[in-house]
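Student: Sequence and predicted structure are below.
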Amino acid sequence: MTTHATTDSLTRTGRLGLARGAVEIRTFFRERDTVLFTFALPIVLLVLLGSIFSTEYAGTGVTASQHITASMIAAGIASATFVTLAVGIAEDQANGTLKRLRGLPAPPAAYVLGKLLLVLVVSVTEAVLMVATGVLLFDLALPTDPGSWLTLAWVFLLGATACSLLGIVLSGLARSVRGASAAANLTYLVLVFTSGIFVTPITVLPAPLTTLSSLFPLKWMGQGFRAAFLPDTMAAQELAGSWELGRVALVLGLWCVVGLLLSLAVVRRGLRRRE
């Protein structure tokens, strides 16, 4: 009996989450300014950086612009997930959306699922646009073997999930929409620079900065995407001299678990909060 009730509850939560996700996606794409800024900023940065740093790594056949493109896919996904959710949920708190949801027979998990579906669509679109930019402008080669495509898939799923959940957590720590925006963008920029996204290869960065970045998902996302898109000769440019895909999966997976627990707590608190 208990098992049946649990199954029904999960099914209902999933159904409500899908419905909430559809609403979130429609609302997002109706805001043209937000859509343009979300998709254009990472691509503009990629074009600028890829045009400035275009020398070839000796003996690899890989240019700095191709290296940056693979890394920037992680930055684009982090922007579409972490920053979008941190600011978006803070807005829901400020305009009373979370308070209104409190009166509906929907669990907090349905709201979280809806937000995750939104950023999944945005992240996939962002990643496709950035890969297309790299292929067209910087001759980035697409993966040619199933293993690389599989690596691309699981790094994307784990990385996008971890960054999304951390965005939800940050939204609960901010006291206002402006505070959430400032905190999210500052955190994002610091991690982008210290994770070897804008400054490549990561081995040129001071050890304290790389130690800091290793605690967060972005560094491992960039490393995973580089493993999927670049030849194995480029692994020597990583801190450990290898792709460390096992550690990439472990760190991203742990952040997914921790982020889920913390985000559910944040949403429950937001639903109970009074204006």
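Tutor: Perfect, thanks for sending it.
Student: Please count neighbours and contacts with C-alpha atoms only from this point.
Tutor: Will do.
Student: Which of the helices or strands spans the spatially most central residue of the chain?
Tutor: By Cα atoms, centre = their mean, the chain has its centre lying nearest to residue 78, at 3.1 Å. When elements are assigned from DSSP states H and E, residue 78 belongs to helix 64-78.
Student: That helix - contacts with which helices or strands?
Tutor: The contact analysis (3 or more Cα pairs under 8 Å, 6 or more residues apart in numbering; DSSP states H and E) places helix 64-78 against helix 32-52, helix 108-138, helix 146-173, helix 217-229.
Student: make it 6 Å
Tutor: helix 108-138, helix 217-229 (3 or more Cα pairs under 6 Å, 6 or more residues apart in numbering; DSSP states H and E).
Student: Distance-wise, check the residue lying closest to the residue nearest to the centre of the chain once chain neighbours are set aside relative to residue 221.
Tutor: Nearest non-adjacent residue to residue 78, counting by Cα to Cα, 6 or more residues apart in numbering: residue 163, 6.0 Å away. Distance of residue 163 to residue 221, computed by Cα to Cα, to the nearest Å: 10 Å.
Student: got it, and residue 244?
Tutor: Remark: distance between residue 244 and residue 221 (Cα to Cα) = 11 Å.
Student: between these two, who's got more neighbours?
Tutor: Each of residue 244 and residue 221 had its neighbours counted (other Cα atoms under 10 Å), and the higher figure belongs to residue 221 (31 against 17).
Student: May I have the residues that are in contact with that one?
Tutor: 74, 159 (Cα atoms under 6 Å, 6 or more residues apart in numbering).
Student: can we see that at 10 Å?
Tutor: Contact analysis of residue 221 by Cα atoms under 10 Å, 6 or more residues apart in numbering lists 70-75, 77-78, 152, 155-156, 158-160, 163, 195, 227, 248-249, 251-252.
Student: another structure for you, compare them:
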Amino acid sequence: MSAVGLGLERARYETIVYFRQPDTIFFTFLFPVVMLGIFSVAFQGMGNVGAAPDGTGGITQAAYYLPAMIAAGILLSGVQNLAVDIAGEKSDGTLKRLGGTPLPVISYFIGKMGQVLATSVLQIGLLLVVARLAFGVALPASADLWLRFTWIYLLSIVTSAVLGIALSAIPRTGRSATAVIIPIVLILQFISGVYIPFGVLPTWLQNVASVFPLKWIAEGMRSVFLPQSFESREPSGSWQLGGIAIVLSVWLVAGLLASRITFRWIRKDA
């Protein structure tokens, strides 16, 4: 088989293994769906977001939090999942054993990226179904918005996956990977407009969050799923689509360089 063929077969294997791990399924796959349900139910008594003074108009809490949970799911699928997974494979000797096989390095990474893409698409599909059927959220009807969603999603998930590979070098052992990676991911979610509206954060914290990719992923998803009237609620007064593309591209390149420097495959062709 070619390197690409081996990578696709590896992606199938990685996806099967992913869904055989209950803790992984809950904390990376189902977690955004669970959080969407919690926020939608817990805050429904507060009324619609963006409603007029007389209580009319606006959108439901479920509709407001849907783009945030999609952004969180992308981060969990790419950064947290791969960082913890690869760190564990380094620690338990899996990478060393793979290094003694004919499997090309590129096939290994195609497998990882394929698994992240497959599980992320399924996760977002589940989020959209739950939002529509359980909470009556109206999904975008414009082809332009779905085209925008596609490029933001693809750039976001590839960037997150690459950063996950790079971060896998930080934990010293597989056992410590969860303790090292999850706090990083959790802090980013709180300061990037996932759990707390970005506009209510202090300006200095907004500036810090703007350095990292999750803030831009969340803003991009808001530009797709929230009404146009919500654009003025952004601190910048616009969706900043150009900025989203630039910042995520910079992080993608930085992640690729970091992965190339830090990843160790015990074999000469690496």
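Tutor: Sure, I can see it. All values reported here derive from a predicted model rather than from experimental measurement.
Student: about what we covered before: ok, the residue mapped onto the residue nearest to residue 78 of the first structure from the second structure - how many residues close by?
Tutor: With TM-score structural alignment as the criterion, the equivalent of residue 163 of the first structure in the second structure is residue 160. Applying other Cα under 10 Å, we find 29 residues neighbouring residue 160 of the second structure.
Student: and the residue nearest to the centre of the first structure, what pairs with it in the second structure?
Tutor: Checking TM-score structural alignment: residue 78 of the first structure goes with residue 75.
Student: I figured that match hits residue 212, correct?
Tutor: No: with contact defined as Cα atoms under 10 Å, residue 75 of the second structure does not count as touching residue 212 (11.4 Å).
Student: quick one: common contacting residues for the two?
Tutor: Joint contacts of residue 75 of the second structure and residue 212 (Cα under 10 Å, 6+ apart) are residue 188.
Student: before we move on, back to that, is it true that the residue nearest to the centre of the first structure touches residue 124?
Tutor: No: when contacts are counted by Cα under 10 Å, residue 78 of the first structure is not listed as touching residue 124 (11.6 Å).
Student: any residues in contact with both of those two?
Tutor: Contacts common to residue 78 of the first structure and residue 124, judged by Cα under 10 Å, 6+ apart, are residue 160.
Student: Please pull up the equivalent of residue 228 of the first structure in the second structure.
Tutor: Match for residue 228 of the first structure (TM-score structural alignment): residue 224.
Student: do the same with residue 18 of the first structure
Tutor: Looks like residue 18 of the first structure aligns to residue 8 there (TM-score structural alignment).
Student: Make sure I have this right: its match is in a helix.
Tutor: Yes: looking at residue 8 of the second structure with DSSP: H, G, I helix; E, B strand; the rest coil, it is inside a helix.
Student: Now do the same contact list for it.
Tutor: So residue 8 of the second structure contacts 2, 14, 107, 108, 109, 110, 111, 112, 113, 114, 115 (Cα under 10 Å, 6+ apart).
Student: Emit the ChimeraX select command for whichever of the residues you listed are buried.
Tutor: To isolate the buried ones among those in ChimeraX, judged by 16 or more other Cα atoms under 10 Å, type:
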select :14,107,108,109,110,111,112,113,114,115
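Student: now the contacts of residue 8 of the second structure as CSV including distance to residue 197 of the second structure?
Tutor: Putting those into CSV (distance: Cα to Cα, whole Å) gives the following:
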residue, distance to residue 197 of the second structure
2, 47
14, 35
107, 40
108, 38
109, 35
110, 35
111, 36
112, 32
113, 30
114, 32
115, 31
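Student: The strand or helix carrying residue 248 of the first structure to helix 146-173, inter-axis angle?
Tutor: Using DSSP H and E, the element containing residue 248 of the first structure is helix 245-272. Interaxial angle of helix 245-272 of the first structure relative to helix 146-173 (axes from the mean of the first three to the mean of the last three Cα atoms, to 10 degrees): 30 degrees.
Student: Just the angle for helix 245-272 of the first structure relative to helix 108-138, thanks.
Tutor: Using the same axes, to 10 degrees: helix 245-272 of the first structure against helix 108-138 is 130 degrees.
Student: Who are the packing partners of helix 245-272 of the first structure?
Tutor: The helices and strands touching helix 245-272 of the first structure, judged by 3 or more Cα pairs under 10 Å, 6 or more residues apart in numbering; DSSP states H and E, are helix 84-94, helix 97-102, helix 108-138, helix 146-173, helix 217-229.
Student: mind redoing it with 8 Å?
Tutor: helix 97-102, helix 108-138, helix 146-173, helix 217-229.
Student: Ok, which of these comes nearest residue 264 of the first structure?
Tutor: Among these, the nearest to residue 264 of the first structure by Cα to Cα is helix 108-138 (6.8 Å).
Student: Residue range in the second structure corresponding to that closest one, please.
Tutor: So helix 108-138 of the first structure sits over residues 105-135 in the second structure, by TM-score structural alignment.
Student: That stretch: how far from the chain's middle?
Tutor: A distance of 10 Å separates the centroid of the chain from that of stretch 105-135 of the second structure, by Cα atoms, centre = their mean, to the nearest Å.
Student: mean per-residue distance, it to the first structure?
Tutor: By mean Cα distance after the TM-score superposition for the first structure, the fitted stretch 105-135 of the second structure averages 1.4 Å away from its aligned residues in the first structure.
Student: The residue mapped onto residue 58 of the second structure from the first structure in helix, strand or coil?
Tutor: Superposed on the first structure with TM-score structural alignment, residue 58 of the second structure falls opposite residue 61. For residue 61 of the first structure, the secondary-structure state derived from three-state DSSP is coil.
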